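Peer 1: Based on what follows, work out the 3D shape:
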Amino acid sequence: MSIINERDFPLLPSQVAKRRLVMKHGATTRNANRSRVPGSGATLNDLPDELILQVLSYLPGIDVDRFQISTLLSISLANRRLYRIVIGKVYTTYNSHFYEPYLFLRTMVSNPLLAEMVQSVDISYGKWAHHERVRYKPTAQDKKIIKEGMRTLAMPGWKNLATNCNENLMGIETLHDAVLMHIPNIASLIVRDDTRSNHRCPSWADLISKVSSGTISGRMHGFEHLQSLNVDIRSSNLSQLAPLFRLQSLRFLTLREIIEYGQRKERKVSELQRLIPPACNNLEELNLEHTFYSMGVLGVLLASPRQLKSFRYDVTLDHLDEPHTSTEVGDANLSTVLHQQEGSVENLEIFCDAQVEEKTRGRIHLHDSLKGFTSLQCLTCPLSTLTSGSSFVERLPPSLLNFRTTIRRCTGDQECLGALEHVAAHYRTHVPLLKEIRIVAPQSTMDTHDWKRLIMSFSETSITFVVEKEEEYGGFSDDWRDDSSDSSRSSDEVDLYSDVEEDD
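Peer 2: Model prediction:
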């Protein structure tokens, strides 16, 4: 009798695909599995694809996720099956740190089947990006391959593009633009550039916007599979990247240090609204990191998704000039502009430091009622951006599951801790689904604040109450995105129930 069955151990995806193929050709699974001599031991070849990839990641000197290309390519030569598995993994992602762009472009042009495997692209520009790399000098045969590849796209100006790619001193941006043209299934794009220069529209952004809008004709794909875009370019501004907001396939967008300089406030908002009209995209997650926008500009961005599910706004003034922040706050506040997405937002993360609060005159707050945010499950923000010290639990939506906050230095956050006692007393009425409250506090607050009263308040509730010491860099830690309540606590967390018997 069989001990292991498919009900307890369902087939992995690769095994399911293999079984379908076998049944399609009229063979039985039992006969199809007789690939080795009876009585012989199992080999690597007998494992499903997923387990082979897992085994490869543990071998000495190999890390599949860090692109150990030469080693992986050597393994791929062992047999046809390993070639199929390894090559599929190798070409899933293009990272400019590991690949020579000209050679990768040549491969994409020469082998369209490999080009179709590429789904993720990670590109770094800048003065010091890959400065140690010796640039490849193309041969006459290489140049012919690239030229024919560009001809196949039938785009206007393809001859000039091919010439620029084949020049000995070709620009790295030109090569990466050409790579993007030849990978039709790209789903994720990360672009970094720490160059501080005159603001200009990146060529890759111009390419995506023109092709997706039909401005450029030809046989090139239209980036119809691009779902995730992460942009960290200090030499660009929001108006130059605005066409990306109209890309219908896009679901996740992160903009880091993308600023918005320009004309008078009224004119700037009006012009941006023309570029990014309301309900023009299908974004589900919008992250604005290490930047600052006036409330008018922020309102335009938040009005653009049809149904936004997650919004993260990490505000800083470190890289902005004083004249561009002191006069552009506006009369509205963050609560007002967020209400445009109140029916769909499930995750909301807001962070700003003491300097931001002072310069923006406290406009970055959520003091208004959040009752209308009927889908909100996770709220992350400093305490004083949510309350001025009085109760706030009655302004929270009943759908809330997790509340996370950080106690910032030189702010009124610590004085607002008392408001959490009101949450413990009235959560059943206002937030009956609340499961966890997590606080990140600096060492000074950990040492000086009397936590006993709060601990006692929550010990009689069903809410998990956790306090942990702030990391040196401050702010929210990335692991807060994991909502699992079963995760182990760090050694720096306060053991809130060591002296209190937990309520059954």
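
Peer 1: all contacts plus neighbour counts: C-alpha atoms, from now on.
Peer 2: Will do.

Peer 1: just the strands in the stretch 1-150 of the chain please.
Peer 2: Ranges of strands within the stretch 1-150 of the chain are 93-95, 120-125, based on DSSP state E, counting those that start in this stretch.

Peer 1: now do the stretch 201-350 of the chain
Peer 2: Using DSSP E, counting those that start in this stretch, the strands of the stretch 201-350 of the chain run over residues 228-233, 252-256, 285-291, 310-315, 347-352.

Peer 1: Nearest to I69, out of these?
Peer 2: I69 sits nearest to strand 228-233 of all the strands of the stretch 201-350 of the chain, at 24.4 Å, using Cα to Cα.

Peer 1: How far does stretch 390-401 stretch from one end to the other?
Peer 2: For stretch 390-401, the first-to-last residue distance is 21 Å (Cα to Cα, to the nearest Å).

Peer 1: Make JSON lines out of the strands of the stretch 1-150 of the chain and add mean neighbour count and distance to T461.
Peer 2: As requested, the strands of the stretch 1-150 of the chain are exported to JSON lines (neighbours: other Cα atoms under 10 Å; distance: least, Cα to Cα, whole Å):
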{"stretch": "strand 93-95", "mean neighbour count": "19", "distance to T461": "47"}
{"stretch": "strand 120-125", "mean neighbour count": "18", "distance to T461": "45"}
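
Peer 1: Can you tell me what sits against stretch 429-441?
Peer 2: Residues outside stretch 429-441 that contact it (Cα atoms under 8 Å, 6 or more residues apart in numbering): 393-394, 396-408, 427, 462-470, 476, 485.

Peer 1: Now the second one, please; I'll put the structures next to each other:
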Amino acid sequence: MHLDEDFPPLPSKRNSNGGNSVDSKRANPVLNAVKPKWNNRAFIMDLPTELLLLVLENFDPDQFRQTLVSLSQTNRRFHGLVMEKLYSKYASSIGSPYLFLRTMVTTPRAAEKVKTLAWSYGSRESDSDDESYGRCYHHNSKVREKYNPTVSDRGLIKNRPKAVDIPGWKKFATKCNNYCDEQEEILFAAVLMQTANIETLEIEDGPTPYQVPRWMDLIRHTASGNSFGRIHSFKHLRSVRIIRGFMHLADISPLFRLQSMRTLSLEEVMETAHDAKWNIPPCTSLIEELYLYDCLILPETLAGLVSCCRKLTVFEYVSVDANVNTQVYRLGHALQRHSHALKSLLLADGFFSVSQHYSAFWLSDSLRHYEKLTRVAVPLSALVDKTIPRSCTLADRLPACLRRLELNVGSEEPASECEPVIKHLANSSSTYLPLLEEVTISIDSIPIHFKLDWKRLRDAFSASGVAFNFRYR
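Peer 2: Purely as a prediction, here's the structure:
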């Protein structure tokens, strides 16, 4: 089918009177019989609001921010449609934090639209070659120059803390107006004060001149019920992600007290001070998903983190320390509190060393009682002691509701000890694990050092309707 039969002819194919040229008529006889009225043209403003909103859904604010800005400046209708998407998420790497704060102060309607804040603060002189720097922000962001506030800007920023009557508002406003790169966290706290509908925080924590970052101090006042001026109560904040935290875990304890919190993710957090005390009582926090990646946490503190949650549905812990003789028992005892709710459990590859079979054996006995656990990703040594023949049964110790099982085999574990365990799992999964859909074995070794009859194992799992995968890492 020709394009001329589907779409109106281009302006170059029409004569000056608005009709069709002779060449156009000869090329398409249909146009001789029907002469459309080109005066009745459609404009984008004629489209219904619902259709325009569908079009705007395809514009990622991180990639098309300038396009959205241009659209918002077209007219009032586009400004109203684009505002929610344009201001729904802000990352400190894509624009001046001071200018964003000024916008929040002068435009309350824009502040109401902010749902997500991604912020990086603190000095980073030693991190210029670190690939992880800025990983939760826009990858193509350019290094920005510091904005020098005008006299008018300083007055606007100064009046806002005064209006909400926060303690020490004058000193707070002065620090905002005279911030330096190492003190951008003060701007983050000021922005948080304006964004009452904030739902998600993504923070790359850096060293600051304060003992505890100001933004956490705001949450602490709210969580404790103490008055801190007339700022909002963070009633919509549900998810917080902290990367490379310089804070102690005790400093972030207010997040566990906040009634709206449901998801907390900590990455590269090191807690090595033995005098640190976890002061959140058991079963008081409403956090349901707890992610701890590449962290080093004391056993008693780790148990306290898990115990203080009332109903954990997801728990993932990737430890950087494989020599933790006491963590196994403490963590297992704390997880027992959530046997009625836990749906996904992941423990680090290096969490259990080969010599810790005796202390890891508790995990295999306890998982059978978990009522909703559908995904388990742990080292094989955490589930069964392969040195004891009677312990080579694995399927009868896993929860009957399990659907996905991921097992990691350490580099020093011999294939002769692992093979009976995996074979038993393949042959008995249909009896003990009727809902099992997928099993994945990851081997921290090279194929020449760890050989199994993978084809026979795959056939055994297939006979039970289970997908089987293995990989060498």
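
Peer 1: Could I get the TM-score for this pair?
Peer 2: Once superposed, chain against chain, the TM-score is 0.79 (TM-score structural alignment, normalised by the length of the second structure); 411 aligned residues with a Cα RMSD of 3.0 Å.

Peer 1: one step back: may I see the strands of the stretch 1-150 of the first structure organised as TSV, with distance to K147 of the first structure added?
Peer 2: As requested, those are exported to TSV (distance: least, Cα to Cα, whole Å):
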stretch	distance to K147 of the first structure
strand 93-95	22
strand 120-125	23
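
Peer 1: Out of these, flag the one nearest S310 of the first structure.
Peer 2: strand 120-125 (21.9 Å).

Peer 1: which bit of the second structure covers the closest one?
Peer 2: Residues 116-121 of the second structure are the counterpart of strand 120-125 of the first structure, counting by TM-score structural alignment.

Peer 1: before we move on, back to that, okay, and which of the contacts of stretch 429-441 of the first structure map to helices?
Peer 2: Cross-referencing these against helices under DSSP state H gives Y427.

Peer 1: Which of the contacts of stretch 429-441 of the first structure fall within strands?
Peer 2: Among the contacts of stretch 429-441 of the first structure, DSSP state E puts N402, F403, R404, T405, T406, T464, F465, V466, V467, E468, K469 in strands.

Peer 1: Quick check: PyMOL command selecting the buried ones in these.
Peer 2: PyMOL command restricting these to the buried ones, with burial defined by 16 or more other Cα atoms under 10 Å:
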select buried, resi 402+403+404+405+406+465+466+467+468+469
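
Peer 1: contacting residues for the aligned partner of I276 of the first structure in the second structure?
Peer 2: Counting by TM-score structural alignment, I276 of the first structure corresponds to I280 in the second structure. Residues near I280 of the second structure by Cα under 8 Å, 6+ apart: S253, F256, R257, G304, C308.

Peer 1: Equivalent analysis for I258 of the first structure, please.
Peer 2: With the criterion set at Cα under 8 Å, 6+ apart, I258 of the first structure makes contact with D232, I233, R234, S236, N237, L238, T291.

Peer 1: ok, now with 6 Å
Peer 2: Applying Cα atoms under 6 Å, 6 or more residues apart in numbering to I258 of the first structure gives the contacts N237, L238.

Peer 1: if I line the two up, what does it land on in the second structure?
Peer 2: Matched across to the second structure, I258 of the first structure falls on V269, judged by TM-score structural alignment.

Peer 1: Just flag the most distant two among the contacts of I280 of the second structure.
Peer 2: R257 and G304 (13.5 Å).

Peer 1: about what we covered before: right, and the strands of the stretch 1-150 of the first structure - which one's nearest V109 of the first structure?
Peer 2: Using Cα to Cα, those put strand 93-95 closest to V109 of the first structure, at 14.5 Å.

Peer 1: In the second structure, which residue range corresponds to that closest one?
Peer 2: With TM-score structural alignment applied, strand 93-95 of the first structure matches the range 89-91 in the second structure.

Peer 1: what's the average distance of the matching stretch to the first structure?
Peer 2: Compared with the first structure after the fit, stretch 89-91 of the second structure shows a mean deviation of 0.8 Å (mean Cα distance after the TM-score superposition for the first structure).

Peer 1: L288 of the first structure matches what in the second structure?
Peer 2: That one, L288 of the first structure, aligns with L292 by TM-score structural alignment.

Peer 1: Its match against V320, yeah?
Peer 2: No - using Cα atoms under 6 Å, L292 of the second structure is not in contact with V320; the gap is 10.6 Å.

Peer 1: And the two? Which one has more around it.
Peer 2: Neighbour count, other Cα atoms under 10 Å: between L292 of the second structure and V320, L292 has more, with 23 against 17.

Peer 1: Next one: the nearest residue to E300 of the second structure once chain neighbours are set aside relative to D4 of the second structure, how far apart?
Peer 2: Closest residue to E300 of the second structure apart from its sequence neighbours, by Cα to Cα, 6 or more residues apart in numbering: R330 at 7.1 Å. Separation of R330 of the second structure from D4 of the second structure (Cα to Cα): 75 Å.

Peer 1: if we can go back for a sec, need the strands of the stretch 201-350 of the first structure in TSV with distance to S124 of the first structure, can you?
Peer 2: Below are the strands of the stretch 201-350 of the first structure laid out as TSV (distance: least, Cα to Cα, whole Å):
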stretch	distance to S124 of the first structure
strand 228-233	9
strand 252-256	14
strand 285-291	18
strand 310-315	22
strand 347-352	27
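
Peer 1: With that, I have no additional questions.
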